[in-house]
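>>> Starting from these lines, generate the structure:
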Amino acid sequence: MGNCARDGEENSNENEPTVSNSNVPEQMKLLLLGAGDSGKSTILRQIRILHVQDFSHDELLDFRGPIHINILEGMRALVEASHQFEIVLDDYLQPHIEKIETEELTADVISSLKILWKDEKIQQVFKRANEFQIHDSTQYFFENLERITSDDYVPTHEDIFRARIKTTGIVEVPFEYEGVKFILFDVGGQRNERKKWIHCFQNVNVMIFCASLSEYDQMLYEDHRQNRMYESLMLFGELCNSRWFVNSMIILFLNKKDIFEKKIQTRDLKMCFPEYDGGCDYDNATAFITEKFKELNKRPDKKDIYVKFTCATDRDAFQKIFDEVKVLMLKESRDI
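The predicted structure follows:
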């Protein structure tokens, strides 16, 4: 995830005027929605740092445990996938595989993780990461394993942006901009969490929907038969046309553009959309996906979909994107 922005590409809507504070409500309710693993929680952490307050030293330390668990889960996923792909791991790895069946990173476990990650067959499995369930940041964490497993390790912003922590329930983040109070609600994206969303739906000024561009060749964690891109499209279509959001502004974050830009070079979008004929071109592919989402809007004459391409782990680029979004929200609020 990280915003490797090209000039002008994040602006899908031209002629966006500056904002006057007249007729802007004193408080705006924002709802952050999307399927699981779309990057919503990372976006929420970014917004908190930008507009509320940075994470304290103790709060950063709270991420150590989840990050260590992400590392262990990543390696266990690789070992399990080796069986799925019938890649037989060498016998000498077996003691190391047994050691990672834990939740604690001892010196022995760390040593075993390093040996496993360097193994040629494990790397063969990792090259097929799109074919099984593994977190996007697995490579990043293993490349930083020495630092992350040190005794005095304090997670950096990039570390916490990349940490995978499943959102359960509802998280509320208030912040202020241009004299207007915003309240941003984030809710769990997995299917079993969505039933809790309904309690947040009343009087929403802005619905921000987050979808991962790079998920077109991946399946859901909770349903290995369902393609993630199709799940996001289905969910967006339901929400975009819901009675709850008739008067709400809709912003679509197409996230993980950095991963997508690399993936599209070798993984044709046609595997997800047979009708796609744009080849391995990033601009063609993003335009096609954008249209797939926008065509789900049943009231295009009355409601615009504002699209932004994001990489939520890139702090500077995300700040630029969100500055534009705030102006859009204040401008649109005059008509809500």
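>>> Please make it C-alpha for all contacts and neighbour counts, starting now.
Will do.
>>> What are the buried residues along stretch 53-66?
Using 16 or more other Cα atoms under 10 Å as the test for burial, stretch 53-66 gives 60, 61, 63, 64.
>>> Export those to JSON lines and append columns for secondary structure.
Listed next are the buried residues of stretch 53-66 as JSON lines, based on DSSP: H, G, I helix; E, B strand; the rest coil:
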{"residue": "60", "secondary structure": "helix"}
{"residue": "61", "secondary structure": "helix"}
{"residue": "63", "secondary structure": "coil"}
{"residue": "64", "secondary structure": "helix"}
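>>> which one of the residues you listed sits closest to residue 318?
residue 60 (20.3 Å; Cα to Cα).
>>> now the helices for the stretch 201-336 of the chain?
Using DSSP state H, counting those that start in this stretch, the helices found in the stretch 201-336 of the chain span residues 228-240, 257-263, 282-294, 315-333.
>>> Could you export those helices as CSV, including mean neighbour count?
Converted to CSV, the helices of the stretch 201-336 of the chain look like this (neighbours: other Cα atoms under 10 Å):
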stretch, mean neighbour count
helix 228-240, 20
helix 257-263, 19
helix 282-294, 17
helix 315-333, 17
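>>> so residue 294 touches residue 303, yeah?
No: with contact defined as Cα atoms under 8 Å, residue 294 does not count as touching residue 303 (10.5 Å).
>>> Export the helices of the stretch 201-336 of the chain to a markdown table and append columns for distance to residue 112.
Formatted as a markdown table, the helices of the stretch 201-336 of the chain follow (distance: least, Cα to Cα, whole Å):
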| stretch | distance to residue 112 |
| --- | --- |
| helix 228-240 | 33 |
| helix 257-263 | 28 |
| helix 282-294 | 38 |
| helix 315-333 | 33 |
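>>> Ok, which of the ones you listed comes nearest residue 183?
Nearest to residue 183 among the helices of the stretch 201-336 of the chain is helix 315-333 (12.6 Å), distances taken as Cα to Cα.
>>> what's the closest one packed up against?
Here helix 315-333 touches helix 40-51, going by 3 or more Cα pairs under 8 Å, 6 or more residues apart in numbering; DSSP states H and E.
>>> What is the helix it packs on packed up against?
For helix 40-51, the packing partners by 3+ Cα pairs under 8 Å, 6+ apart come out as strand 27-34, helix 157-162, strand 170-177, strand 180-187, helix 315-333.
>>> re the thing from before, of the buried residues of stretch 53-66, which is the nearest to residue 213?
Closest to residue 213, out of all of the buried residues of stretch 53-66 and judged by Cα to Cα, is residue 63, at 26.1 Å.
>>> Please report how far the closest one lies from residue 312.
As judged by Cα to Cα, to the nearest Å, residue 63 and residue 312 stand 18 Å apart.
>>> One more: residue 306?
Distance from residue 306 to residue 312, by Cα to Cα: 17 Å.
>>> One more, so I can put them side by side:
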Amino acid sequence: MISFFNNYERYFSEEFELTLDDVLISKNSYDSGVEKFNIKIDGIKLNIINVTKPIMNGKWLNVFDNVNLIIYCASLTDYNRQSKQIRNKNRLVETIEIFRSICGLECLKTIPITLFLGQKQSFYRKLEKNKLSKFLKGFRSDGDNKRALGFIKKKFLTEAKKVSADRKIFDFIIEDNSLDEISDLFRIISNLIKQEVKRK
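Next up, the predicted model:
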């Protein structure tokens, strides 16, 4: 993640070519579990903590001391994939369960959460060959992409409300991770943090 923010303009360039350093940095970032870094957007300094392995027996909870906002990112295209940790477990279902567990933690109950559901266009393309009803119980509107998207979004929000009815959740759909879109999203995050700081 640190490497991404340091190199995001290069990554989105039409001339981008993957290097060995990119691969090694990506692997090290994933293996480390928790990263901390700073970025500046519109004059606002953001201290970002990236938890790449949320299932760490609670060892990561202390990194959230004094945070103003939790950002939870999930890929819509995971609906037909298997969990890397649990055999025969749907990866998106697992992601929803982790989101629910985070929302239910007493120590985080006053911290608002921003939910990013990513890769919308890739998700729509994938639905053409992999029907959502085959992988997620309760969905019966195959062929209607908007209903499919709404179904997944509702799953996240409903599960969160079960464990924290008053939880403040800001949800956003990410088209396909373009540079402009990512920049806009971080400006939104910056504004949300400003609002939370003023509220406190």
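>>> which one of the helices of the stretch 201-336 of the first structure lies closest to residue 122 of the first structure?
So among these, helix 257-263 is nearest, using Cα to Cα, at 19.9 Å.
>>> Could you give the residue range in the second structure aligned to that closest one?
Helix 257-263 of the first structure corresponds to residues 120-126 in the second structure, going by TM-score structural alignment.
>>> Check stretch 147-156 of the first structure too.
So stretch 147-156 of the first structure is aligned with nothing, judged by TM-score structural alignment.
>>> same check, this time on stretch 214-227 of the first structure
Against the second structure, stretch 214-227 of the first structure falls on residues 77-90 (TM-score structural alignment).
>>> Buried residues in the matching stretch, which are they?
Quick answer for stretch 77-90 of the second structure (16+ other Cα under 10 Å): 77, 78, 79, 80, 82, 83, 90.
>>> In contact with the last one, which residues are there?
Just to be clear, that refers to residue 90 of the second structure. The contact partners of residue 90 of the second structure, taken as Cα atoms under 8 Å, 6 or more residues apart in numbering, are 79, 80, 81, 82, 83, 135.
>>> Can you pick out the most distant pair from the residues you listed?
83 and 135 (12.9 Å).
>>> for the residue nearest to the spatial centre of the second structure, what are its contacts?
Geometric centre of the second structure, nearest residue: residue 73, 0.1 Å, by Cα atoms, centre = their mean. Applying Cα under 8 Å, 6+ apart to residue 73 of the second structure gives the contacts 115, 116, 117, 118.
>>> ditto for residue 269 of the first structure
So residue 269 of the first structure contacts 216, 276, 279, 280, 285 (Cα under 8 Å, 6+ apart).
>>> Can you add distance to residue 176 of the first structure and give those residues back as CSV?
Formatted as CSV, the contacts of residue 269 of the first structure follow (distance: Cα to Cα, whole Å):
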residue, distance to residue 176 of the first structure
216, 36
276, 42
279, 43
280, 41
285, 36
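>>> For the residues you listed, which ones persist in the second structure?
Of the contacts of residue 269 of the first structure, the contacts whose aligned counterparts also meet in the second structure (both residues aligned by TM-score structural alignment, their matches' Cα atoms under 8 Å) are 216, 276, 279, 285.
>>> want to throw the contacts of residue 73 of the second structure into CSV with neighbour count and distance to residue 188 of the second structure?
Shown next, in CSV, are the contacts of residue 73 of the second structure (neighbours: other Cα atoms under 10 Å; distance: Cα to Cα, whole Å):
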residue, neighbour count, distance to residue 188 of the second structure
115, 20, 12
116, 19, 12
117, 21, 15
118, 19, 16
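>>> Tell me which entries of those residues lie within strands.
115, 116, 117, 118 (DSSP state E).
>>> out of these, who's nearest residue 153 of the second structure?
residue 117 (7.8 Å).
>>> Tell me who's in contact with that closest one.
Going by Cα under 8 Å, 6+ apart, the list of residues near residue 117 of the second structure reads 73, 74, 75, 76, 153, 171, 172, 173, 174.
>>> In contact with the third one: list those residues for me.
Residues touching residue 75 of the second structure, when contacts are defined by Cα under 8 Å, 6+ apart, comprise 92, 117, 118, 119.
>>> just the last one next, same as before
Applying Cα under 8 Å, 6+ apart to residue 174 of the second structure gives the contacts 116, 117, 118, 119, 120, 181.
>>> Turn those into CSV, columns for distance to residue 30 of the second structure.
Formatted as CSV, the contacts of residue 174 of the second structure follow (distance: Cα to Cα, whole Å):
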residue, distance to residue 30 of the second structure
116, 19
117, 20
118, 19
119, 20
120, 24
181, 24
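>>> can you give me the helices in the stretch 51-200 of the first structure?
Under DSSP H, counting those that start in this stretch, the stretch 51-200 of the first structure gives helices at 57-61, 64-84, 94-99, 107-118, 120-126, 138-143, 145-148, 157-162.
>>> Just list what the third one packs against, helices and strands only.
Read it as helix 94-99 of the first structure. Contact here means 3+ Cα pairs under 8 Å, 6+ apart; on that basis helix 94-99 of the first structure packs against helix 107-118.
>>> now do 7 Å
Here helix 94-99 of the first structure touches no other helix or strand, going by 3 or more Cα pairs under 7 Å, 6 or more residues apart in numbering; DSSP states H and E.
>>> Give me the contact list for it.
The contact list for helix 94-99 of the first structure, computed with Cα atoms under 7 Å, 6 or more residues apart in numbering, reads 109, 112.
>>> what does it correspond to over in the second structure?
So helix 94-99 of the first structure sits over no part of the second structure, by TM-score structural alignment.
>>> Return the distance of that helix from the chain's centre.
32 Å (Cα atoms, centre = their mean, to the nearest Å).
>>> what's the counterpart of residue 99 of the second structure in the first structure?
Checking TM-score structural alignment: residue 99 of the second structure goes with residue 236.
>>> What is the neighbour count of the closest residue in space to residue 45 of the first structure that isn't next to it in sequence?
Spatial nearest neighbour of residue 45 of the first structure, chain neighbours left out: residue 161 (7.0 Å); criterion: Cα to Cα, 6 or more residues apart in numbering. Using other Cα atoms under 10 Å, the number of residues around residue 161 of the first structure comes to 23.
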